Every structure is written in structure tokens, then in C-alpha cells.
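A.B. asks: here is a sequence together with a model predicted from it:
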Amino acid sequence: MDCIDTIIVGNGPSAMILSFILHGHIPYYQANPPHPDPLLHAKLLQNPALLQADVNPLTEHFAASRLSYSTQALPVNVLLDTLVRPSVDVEELECVTNVEWRHEPEKAVPHLVFGDAACAGGQWTDNPMPASWDIQTLSYASMLSLPGYSFADHYRAVTGKELPAFTRPSRQETADYFRRYPGAVHIGDVFRFNQTLSGISRTDQGFYIRSHQLHCKHLVLATGIFTEVLQPSAMLQPLRSLDPVPSLSLLVVGSGFSAADVIISAPKDQKILHAFKWDPEARPSPLRGCHHQAYPEYAGVYRLMKRAALAASPGPPKRGKMRRTTSTPFLETRKWEEVYEGLPNLEFAGVEMKGDHALVTFRQPDGQTLVRAVRGLVYATGRRGTLKYLDPALLAEVLGQTDADPTVTNQSLRAKALNDMEVAPDVFVIGSLTGDSLIRFSYGSCVQAAGKIVGASSGQDRARISSAHTSRPSSSSVGVLRGLDGHDVHPAGVSRPQGDEDRSVLSTISERVLPTGLWKWVRSWWNVK
């Protein structure tokens, strides 16, 4: 049976960063120019090797710093983010990195990267909602960039032009960048696509992957928290067999970015019946944090939801809010009063199929019911991750409980990741499994895991890099850039000129998760380039 030092499960951005390091590209602090935080600069001058960085003393002053450090992400992730992009929030393309990637082949570690996606990029290659691939990401291109081949490099290679500052690439452009990344930085030899691992168990020598009859010494979990789309109840399932038509309402369920993407992408004359949760105090929609100038479409959908919630609440309407809603440019692109109806906080009471449409009964909070005719359903209430590829014993070890549910959110391993990315002996988590789902915050977990793996492989003592134990508490405020670049519905814990190859990959992945008829509807108004 084959044996390899390290196996990475998942082939998304964090897996690519870790593979880049394990190929022998080692990060060091680059002191010229010095980091804008003089105290951090002084500390790193004494020990510039970031694989051996001691996060506690390096980050203990962050809370009192004049610089704006994130209080939401893990300290190790904040540390690497500020070193990779010291002033990205204000200078973006002019930002000069303080990380030097030195190629040291003697520190390379044999490894393989397995993912069930058809190409590199993980969930970025997938579009499980009928939304246009032309929708822009919430992050700027520089915040999506991976080491050795930035998005700006990719843009230059594809278009022959320089990337404009503060570019928000489309999801199609982002997926293409990730697909090309392994080849661009010469790490593609270790990637295995369309591969689903299962039956991973611990052995005396490390781990055994039953599905592929492989042994390894180190196991890295990089499957993220967005692998499985939440499914509608049995009552609503028949609605998915109906192909949408503009004259009848398409039922969209969800209060976040995925639901908003569907509404934004729909034909201008498509009627939308939008059912969503509305609790701005206890569980606000993530759309609330979208500024109307930076994210006009998302801000517009949020205002439609707010208007519907105000109309449904007792008391006189707040006309001032209504006037601001109609003044938003995005909301002037359609006759929303004719095509959109928002139904906040209603329960589904029944579905009666009527041939080419269905009658859906909703129960209001006061017990009264209302009936709407619909044709088609998009259920966008969120995604969750899963560790079902681990056997029960190893799953219990990783999650710290027996009879553990393999379903995971951003809180499932957060407490363990706060102390160390090694959540069980020789088992590491990286990327969104640490609780930080933005790509910009993936570097820290990857560097920390690599430090221990490289150290163990070279026979040296375990690297000292560790997360700070005195992390700031998580805020209850809504952040815009959450989830899969913010494209998630509920915060976890609450519960391209590309060519035929690209089109075939995206088509294959999308059609295996959506009803065929719904994708035909999508293609009738989405002009696939």
C-alpha cells in the first residue's frame, strides 16, 4: 500500500496555499520596506522565519495598536494577513508585501491534494444556485490572491493589461484564476481532481484512507464549511420540478447573499416571491452591512426586504425609508412593485400542485394564512460543511465528542483552532474550518500547519507557531465579507474569456446539483460567454 507524508483533503484556496508551502516555498519577514507597525517590525527583525513565529508575543499589542487589526479573525490569521498585505485596505494595488517566499527545496514535504471538485478551487468551481457567474465577488482581487501568482498576475497574463485598482472580479474570473493557479506556480503534480476520500482512520503509523488504500503520517482537513447546500423540506420538494416562467412567481427562500444573487440574476420581468427570516436585532441578514455605493445590488435587495418587513409590521408606514429605497439606482432597473413580493417570517403551511404551477399556503405570525401561486423554487438558506469522510473514532477525536455529528459550521472547531491548528495528533485544519472563511485569512492557518509538518518531516523539533490564547471576543455585529466571500445565507453558529474547457467544467458541476429544467431557465436569460 502506498504511503505519503501528508494528505490534504480539499482542493480550495487554503489547500493551494499549504501545497505551495509544502513544495518548499518558505515565508520570511521582509523588512524592506518595514511594516507600518513599528513594534511588529522590531519583533520580527529578531526572528524573520514565519514558520517558527510565536504568535502570542507578536500579536499581544494588536488591540492597542493605532493600526486597524481585525478583532474577528484568529490572531495567527490576522498576523499573516497584515504581513502579506500591510495596507491593502487603503492602498490595494500599491500595497507592498512584507512576506518573502524563499524556495528551499530541502524543506519540501511529499504530499497529495484530493478534492471532489473537477478542478482546483474547491467550492469556487461550484455554483449551486441559479445565479449568474458574472456577479462580482465581495472581496477585492488582491484579497483573493494566493502566493507566487497573484490575481493581478493572472489578469495580466489573460488580458495583457494591468489590473485596475479596487477590482471586484466576477465569480467566473475568480474560478478561472484558481483553476489556473496550480499550473502557474508548478504545484499541479500533487492535485487529484474528482476524487472523494472516505473511511479515513487512525493507525499506529499515522492514517489509513480506505477508499484509496493510502497511508499518510499527517492529515490536513481543508474541506471548508460550504460543501453541502441545505435542502428544502419534503413539503417543498415538488416545487423544484417546476420550470420558472416570468408570469408566475419564482419562490426564493433565504435572507442572505445566495438568495440575493438569485434575485439580482433573474430576468427583469421575472416575478419573485421572496420568503425570508427578518430579525434585525437578534439575527440580522448579512446584507445589512452592504453599503449602497460599494454593493448597490445587495443593498438594494436588503432595502426591498426591509420595505416588506415594514409593510408587514403593525403601525403606520415609515415613508422616509420608502423614499430612500426608491432612490437607489439598482432599484430603478426594474418595476419592483410589480415583480417582487417579500414575505417575512411566514411559515410554510401547505403545497398543492396544480399541474404547471402550485399553490403555496403560508401561515402568518398571527395565525392567518395566505395563498400564492408559484412556479419554481430556489432554496437558499445556507450551506454547511461535513467531515463524513472520517471514520467515527477519528471524527470523535477531532470534534472532541463521541457520537459526533459530521456536519460542521464555523464554530465547530473554532475553540480548538484558537489554541492550535493541530486539532488532534497529526490532524490539522486550515481555511474556513478554523472559523475564518475569508481567503485573506487563510494564510495564517496554512503557515501554522506547515510549520509543524515541515518541522516533523525534517526531524526538527515541532515549530513553535501557535495561535494567541487571548483572542478578542467575537462581535455580534454583521460583517459584510462572511461566508464563501460573503456568499452564504446564515452566519454559521446560528445554526472569462476562458474557452470551451472552462464552460464544460462549470456546466458539468452546476448541472449535477440543480434540476435540469431550472438550469435551462437560467441559460435562457444568462448569456454564457
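C.D. replies: Thanks, I have it.
A.B. asks: from here on, just use CA atoms for contacts and neighbour counts.
C.D. replies: Fine.
A.B. asks: residues making contact with stretch 221-234?
C.D. replies: Applying C-alpha atoms under 8 Å, 6 or more residues apart in numbering, the contact partners of stretch 221-234 are 8-12, 14-15, 122-123, 128, 379-387, 408-410, 427-433, 484.
A.B. asks: 6 Å instead, please
C.D. replies: Here stretch 221-234 makes contact (C-alpha atoms under 6 Å, 6 or more residues apart in numbering) with V9, G10, G382, R383, R384, G385, T409, V429, I430, S432, L433.
A.B. asks: and the longest helix anywhere in the chain, which residues are buried?
C.D. replies: Assignment by DSSP state H gives helix 296-312 as the longest helix of the chain. By neighbour count on 16 or more other C-alpha atoms under 10 Å, the buried set for helix 296-312 is 296-311.
A.B. asks: confirm R240 sits in a helix?
C.D. replies: Yes: assigned with DSSP: H, G, I helix; E, B strand; the rest coil, R240 falls within a helix.
A.B. asks: count of neighbours near it?
C.D. replies: Per other C-alpha atoms under 10 Å, the neighbour tally for R240 reads 20.
A.B. asks: and what of S524?
C.D. replies: Residues contacting S524 under the criterion other C-alpha under 10 Å number 11.
A.B. asks: let's bring in a second one:
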Amino acid sequence: MQNMFEIDDNDVIYKDVVIIGNGPSGICLSYMLAGNWPYYTGEPHPGDDMLTARLRFCTTSNEECDTPDDVNTDVTFNNRHQCSKSGISRTQGGGLACSTRCKLECLSSGIEGRGGGRPLALLMDQLQHPCVDAGLDVPSLLDWVSAEEHLEHRIVDHVVLGKGQPGGAWQSMDPNVLTISLSRWMSLPDLDLRQWEKLVEAEQLQKSVLTAESDVYARLEKLNVCKASSRVSMGTVAAYYKDYVHRKGLTQYFRCGTTVTSVRPNSDSPESKGGYNWIVDGYENKNGKQFRYRCKRAVLATGTTDLFNHLGISGENTNRQWVTHDLNDLETRLGCLVSEHGKDSTDEQIPPVLVIGAGLSAADAIMAARFRGIPVLHAFRNSLNEWGKQTAGRITTSYDRLQWLPDSIYPEYHKVYEMMADGGTNYPLYKSLPGYTLVSLSENCEKGNIRRTVTLSAPNGQLHTFPVSIAAILIGYKPDLSYLEGGGTELGKFANKPIDSKSNPIEIDDFTYEVINAPIKGLYALGPLVGNNFVRFVLGGALGIVAHILCTANT
């Protein structure tokens, strides 16, 4: 574990659960730990009759949770309280949050879809967004009931730690770029993003309009028409996540502006006998004040976009004035490049920008450069079998991230991949270098002028040198797990290898989300760290963790 320090025992804070990471995963889990539980509405699933049958059987069974010894509650247990949002008595079995492992396995059986294959992720996606992959916009099959509405709901004492504002990495993304996912896929429980947009619009209208009251209500009525699901800006999503925490009363659980330095088992302290088996250390970013939590359970929800991947080649880290791994930083540099050369400069006067990578960030970089009239050299990994045909259709099947995206919704990305297939013959300001590998980056001063060059190796091994203005190496991200011993390498599917959301996620139990290779029990992980890389799939992890906490005794 990293950056361990001594702290007065009087300053130690005790919690049942400490969540490291305040992005969508942490927000969803906090919402459920705060006593907001999902219930099946009783409506049939439009595309899965067997799932409907399993849901109706499981939600009317008498299987109950055992009352755990290790969960503190902020509510008193009274007589059973009947909720009235649907015709089904949802007190039986405590809803989905109080499901046993057997029930969750039954409900999840046979469901197919995306999201890394985690059964609970697929189950909750089918309930929250029925038939979404078929293009249908069907209402959710979940009702969310709070502890105030149902007095038997348990509120688990917890805290959510995050470096920035609620929303995690979404708060640092380019606010003008559109999301890959549709707006409804970005939604958190019980407040669809589209509903939130209408709500904010209505509130702004009420504040600004000075006309007659009747006119106000007439205009508000028009906002009740549900918006179609479409892509939205990153800035809208970031604002939604931040506001969601406030609207749902979760602010009391969030401690933002903090950096966690260590998460380790507490095996030799007297407090561990009371179930506080984990220690979480960190500091406040503004003043450096250190803190320590002792908790019964720790949850890793920090995502996988903390650090940029590097090639590890000559000049990559020594030429930071013109070499970047950050798309946002590249946008700033492109603006400065245009200002530096003047508005009337031609593409022959501005050396090209080198873009390395074939993912969405690389595509965004290419579009950003061409929009500003700056030429682009684009190098990416290549297979002769994949790129033998110069057709856009070949492109869309070569990259699984775009394989299922309709052209009508994502025209800009399909255009970039058409350019990659074409090689640049029919597209000005773009030259494709398929199969080329970046070897080195160098900067020399010739006759008082700074000349920046890159050397790439062609598929046949021949070296080529190109002058460039900027080199953008956009080859993905990796998580920062420096707060774990050995960077968490022992926790992955493949031991002693870095954690990666695609090739080496943290190995967990599919139905409890407990980390299998943790030194002791009580460590969980969810979200991209376990391969659930889209927001629409994080709810399954939250359900698994909450169900395990609620339905197991102290171990």
C-alpha cells in the first residue's frame, strides 16, 4: 500500500462502507445504500417472456434476507409498509435489493447482451432499458422506493471519496464532444437524463419568464413531451451527474476534493474484531489535511481513465511541448497553432499533426485538426486481412466499438473510418499510415528554426521521417491503482499484470462483486474496473454489492 502515515486514533472515522470513486458507479451504489431500492413493476418484458416469468415468480416468493449483524441502520423497523406505486405487493422478498444469490442467479440466467458478460449487469440493463439494443425506447421495468416510503429499507452508513466533483472523469472531459452512448444510456436510477433536462429547462423558465401565470403553465405543459433519446454533450452529462447527487439527497455521503493514498486490510488492530477490517487513508486536495477511515467494506469504483497509456519510445516524455496524450490538451494546442500561424496560413505552411491510435479519441483528434485546416498524419495498427478492401463496410466490422453503431447517429466516426480505409486519396488534409509504428520523436534547431520530426517504421520495416507540429499519442487509458499494494496487479484475472478494463479486469464474484483475490473479505469492485465499461451496465454491480451487504451476516 502507498503513502501510509500515522494519524491520531481520535481522528479516525468509522463507516460501514467506503466507496473510492465518485463517478456513475459510486453514485449508483450510494443511491442504493441510502435506502433507495429497486422493485419490479410487474409489467411484462417486451422481448423476453422467460425473464417476465422469472421476475414474477421471484418477486412473489417468500424468500427473505437474513438481518445482517454488520450493518448499521438509520431507520427503525416498524410494521410492514405496503408501497402503492404498482399493483404488486413489493414488500415480499424486500424487492431486488434484498435478493439472495440464488434468486439473482435465477433472474440472470439466459440473458444475452453486451457489457462484458457480467450477468447482473445484463439483468439490470434489461430491466432499466428493456430492448434498448433493438432500438426500442420502452419505459423502465423498475420502480425505485426510498426508505421514507418503505420503513424496512436499511440505510447503510457510507462515504463516497472522489478527487473532483460528483461525476468523476466526466467532469474533466471536453464538454462540447458528444457522447457515444445515447442519452437514456447515461441515466442514473429514478431520474432519466431526458427528464432531468426538461426539469432544468422548466426551472429556468420559471425563474426568467415575467409573463402571466397562465402563460407560464401553458409553456411548461409543452415541456412534458418526452424527448427522443439522442446523443448529448459531455458537459450536459457532467452537469447531470453533479446535480443528481444534490437532487437525490446524497450530498451528505459525498466527500469530494480528496485523494486516496492507501486501501489496505486491518488485520492486527483491535478494531478489526468489530468488523472494521479495512483502512482507507487519504488527504484533502486543498489543504493537504490527512484522514483515515476504518470500514467493514471497501469498494473500488475509480474507473479506468486516470492515466494515459504511453508507448515508451525515445522522445515521448522529453518533448512535452509538442507531444501529448490528452485529447483536451490537443484541442488547446491546435487553437494555439492556428493563432501562431495566422488565419490566412495554408496547410502547406503548417506542418501536419501526427495522430497515433484507431479509437474514438484518435477520431476526435482527426476531426478537430481538419476542422481547423491543419493536415493530419494518422498511424494505427493494421492487419492486411482487415484493410485489404477499400470500403467503409470493411471498416465498421474491423472495430468492435463501432460495429453496432448506426451510421445515422454516428456519421462523424464513420466518416473518419472511411478516411482510414481510403488512405487519404479522396480526403484533403489527411494521410493514412496503416500498420506504421512510431519509433522516435526528436526536435532540432536548424538556422534558428525549431524542426520537430517523427520517425515511423512501415510494415516492411523501412523507416520514414516526417516533419510535424504536434504529436498526439491517443492509445487509451489505464486506471491509477497506486493506492493498492503492487498497484492492484494481484487482483486481476491474470495475476502480476496491470489491471485493464478489456484484457485484465479485476476478478470478482459475478453475483456479489467481491474481489476474489483480495487478501481478506470485504473488498468489492464495480464499473470499468471489472469490465462494465458503459454507464448503462454499472447498476448491476451496485445491486450485487447492496444485496450481498443486506443479505449476509457478519463474516
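C.D. replies: Okay, I see it. Everything quoted here is computed from the prediction, not taken from an experiment.
A.B. asks: superposing both, give me the TM-score.
C.D. replies: Superposed pair, TM-score by TM-score structural alignment, normalised by the length of structure 1: 0.73. Supporting alignment: 421 aligned residues with a C-alpha RMSD of 2.8 Å.
A.B. asks: before we move on, the earlier item: which one of the buried residues of helix 296-312 of structure 1 is nearest to S19 of structure 1?
C.D. replies: S19 of structure 1 lies nearest to Y298 out of the buried residues of helix 296-312 of structure 1, by C-alpha to C-alpha, at 34.7 Å.
A.B. asks: aligned to that closest one, what sits in structure 2?
C.D. replies: Aligned by TM-score structural alignment, Y298 of structure 1 pairs with Y413 of structure 2.
A.B. asks: if we can go back for a sec, could you redo the contacts of stretch 221-234 of structure 1 as JSON lines and give each row neighbour count?
C.D. replies: JSON lines is the format used below for the contacts of stretch 221-234 of structure 1 (neighbours: other C-alpha atoms under 10 Å):
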{"residue": "V9", "neighbour count": "23"}
{"residue": "G10", "neighbour count": "29"}
{"residue": "G382", "neighbour count": "24"}
{"residue": "R383", "neighbour count": "23"}
{"residue": "R384", "neighbour count": "19"}
{"residue": "G385", "neighbour count": "20"}
{"residue": "T409", "neighbour count": "23"}
{"residue": "V429", "neighbour count": "29"}
{"residue": "I430", "neighbour count": "31"}
{"residue": "S432", "neighbour count": "27"}
{"residue": "L433", "neighbour count": "28"}
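A.B. asks: out of these, the closest to Q213 of structure 1 would be?
C.D. replies: Nearest to Q213 of structure 1 out of these is V9 (C-alpha to C-alpha; 14.7 Å).
A.B. asks: before we move on, the earlier item: what's the closest of the contacts of stretch 221-234 of structure 1 to D269 of structure 1?
C.D. replies: G382 (26.2 Å).
A.B. asks: separation between the closest one and V78 of structure 1?
C.D. replies: 26 Å (C-alpha to C-alpha, to the nearest Å).
A.B. asks: and what of R462 of structure 1?
C.D. replies: Taken as C-alpha to C-alpha, the span from R462 of structure 1 to V78 of structure 1 is 22 Å.
A.B. asks: between those two, which is the more surrounded one?
C.D. replies: Shown here are R462 of structure 1 and V78; by other C-alpha under 10 Å, V78 has more neighbours (22 against 15).
A.B. asks: that one corresponds to which position in structure 2?
C.D. replies: Aligned partner of V78 of structure 1 by TM-score structural alignment: L122.
A.B. asks: excluding its backbone neighbours, what's nearest its match?
C.D. replies: Nearest residue to L122 of structure 2, sequence neighbours excluded (C-alpha to C-alpha, 6 or more residues apart in numbering): G113, at 6.3 Å.
A.B. asks: so the strand ranked longest in structure 1 corresponds to what in structure 2?
C.D. replies: Ranked by residue count under DSSP state E, the longest strand found in structure 1 is strand 369-379. With TM-score structural alignment applied, strand 369-379 of structure 1 matches the range 463-473 in structure 2.
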